[in-house]
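# I'll drop the sequence and a predicted model, then ask my questions.
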Amino acid sequence: MPFREVPSRSSDAKKVFCFFSFTCPVSAGYHASIAQWGESLPRGWQLEFVPVTLPERETIIASRAYFAAMHADPAKIYDFVGAAYSLIQQQGMRQDDAQTWDRAAKMAGITRFAAGWQKVSSGAVKKPYEDLLAYDVSATPSLAIGGRYVITPDDTNGDKDLFIQLASAMVSKSM
């Protein structure tokens, strides 16, 4: 099967979680396509990007930075993520360096990033870790669909268009 079934999570029945990593070139390459696809989800469904968060300093800081940007200016989150991918993957900046995130926020035009950072609770960073474990995510990007299914680009041999088609099919299957 080109998907993996996981124990059902009824609270996520109309959600699609996209687990991504700022250090993953595949996540960077798929991010815009997944975001665009998410805009076409059926009424009542929502796409939520989830930074991979492990009990490691660098992923905790990256996750906190993502949520800080969301608090500060959610309309500019895709610009922030794009800037972060570029800074980390192309310019070699580190995920655990505050300058990386300040620079990504500046590049995205987010002016209240520091205020957003202060609003991020420890629970906001803990939930992505719990979701990662619940869905047994082992590759990025991974889509957890309808609280029941997980797919990755590996399921379509890296074919981005086929991956998006599979994602749509899995939403339909979840309905």
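Happy to help now that I have it. Predicted model, so just to flag it, every value in this text is computed and none were measured.
# From now on I want contacts and neighbour counts done on CA atoms only, so please keep to that.
OK.
# residue boundaries of the strands in the protein?
Applying DSSP state E to the chain gives strands spanning 4-5, 15-20, 46-51, 142-145, 149-151.
# and the third one, which residues are buried?
Within strand 46-51, the residues scored as buried using 16 or more other Cα atoms under 10 Å are 46-47, 49-51.
# That one vs strand 15-20, what angle?
Compare the direction of strand 46-51 with that of strand 15-20 by axes from the mean of the first three to the mean of the last three Cα atoms, to 10 degrees and you get 30 degrees.
# Next one for the comparison:
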Amino acid sequence: MMKSFFSRIALGLALGLSLAAAPIAQAAPYDVVDPVQPSDTPGKIEVLEFFAYTCPHCKSIEPLVEKWTPTLPDGVVFKPVPVAFNASMQDLQKLYYTLEALDRLDLHAAVFHAIHDQHERLFKADAIIDWAAAQGLDRQAFIDTFNSFGVKTRVMRADELAKAYHIDGTPSFAIGGRYVTSPSHTGTYQGAIDEADKLVKQILANGE
């Protein structure tokens, strides 16, 4: 970026042009995915939210996500995807998919609250199981699901998706297998939501 900036100045001076006559192009508020990724939900456009429970930005954007997702058009499926940037984060991936399997995603926001507001160290299986039991979940049912083949398979798929979409930060949104946007692209949390919504509508309008 800096090299391009100074090169443009030098070119402008050499041609006797003002800097204003050679504006610097703005970066796009999204990345294009190449190759296009297939949907895991046949016949549906998928919007994937890559998140991590340990990420404070994911906690901050969560209320905006909760407000936005019910407004998504028919034919669009929203799926959170827990990301592990290292092996120590895998148990938190398993926590999300265990809550999903037990039909207790009403506790999704509570996990963010426990980690970031109550400063609970929900990083290892034992602490996670104790926390889940304290929320009223059956301890043995939680353990069995947490360690199940189904949850392990979902974690493996989450890792595959993060790799396929080149996710290196959270929160990030993948839209229709074609685009990725995030607050780092747009500058604000709401900007990322708005850009994701715009891309959804663009894909629907173009029949992509």
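It's in. The structure presented is a predicted model; accordingly, all values stated were derived computationally and were not measured.
# I'd like to know which of the buried residues of strand 46-51 of the first structure is nearest to I164 of the first structure.
L47 (13.1 Å; Cα to Cα).
# Which among the strands of the first structure is found nearest to S122 of the first structure?
When the strands of the first structure are compared by Cα to Cα, strand 46-51 sits nearest S122 of the first structure, at 14.4 Å.
# show me the contacts for the residue in the first structure that L107 of the second structure lines up against.
Taking TM-score structural alignment, the alignment pairs L107 of the second structure with F80 from the first structure. Applying Cα atoms under 8 Å, 6 or more residues apart in numbering, we find F80 of the first structure in contact with 69, 104-105, 107-108, 110.
# Among those, which pair sits farthest apart?
Taking Cα to Cα, no two of the contacts of F80 of the first structure sit farther apart than A69 and M107, at 11.9 Å.
# give me the number of residues near I115 of the second structure?
18 (other Cα atoms under 10 Å).
# ok so, going back, would you quantify the distance from the residue nearest to the match of L107 of the second structure when sequence neighbours are not counted to Y78 of the first structure?
Leaving aside its sequence neighbours, F80 of the first structure sits nearest to A108 (Cα to Cα, 6 or more residues apart in numbering; 4.9 Å). For A108 of the first structure, the distance to Y78 of the first structure equals 8 Å [Cα to Cα, to the nearest Å].
# the more surrounded of these two?
Of the pair A108 of the first structure and Y78, A108 is the one with more neighbours under other Cα under 10 Å, namely 20 against 16.
# residue contacts, that one?
Counting by Cα under 8 Å, 6+ apart, A108 of the first structure makes contact with 76-77, 79-80, 83.
# Only the buried subset of those, as a PyMOL command please.
Those of those that count as buried under 16+ other Cα under 10 Å are selected in PyMOL with:
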select buried, resi 77+79+80+83
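# Out of the contacts of A108 of the first structure, which sit inside helices?
Among the contacts of A108 of the first structure, DSSP state H puts 77, 79-80, 83 in helices.
# which of A69 and M107 of the first structure has more neighbours?
Comparing A69 of the first structure with M107 by neighbour count (other Cα under 10 Å), the higher total belongs to A69, at 31 against 15.
# Give the burial count for the alignment partner in the second structure of D96 of the first structure, as a bare number.
Alignment note: D96 of the first structure maps to K124 in the second structure; criterion TM-score structural alignment. Neighbour count of K124 of the second structure, defined by other Cα under 10 Å: 14.
# Please tell me I have it right and K124 of the second structure contacts D91.
Yes. Using Cα atoms under 8 Å, K124 of the second structure is in contact with D91, at 6.1 Å.
# Run through the helices of the second structure in chain order.
Under the criterion DSSP H, the second structure contains helices at 2-14, 56-68, 90-101, 108-112, 125-134, 139-146, 149-164, 183-186, 189-206.
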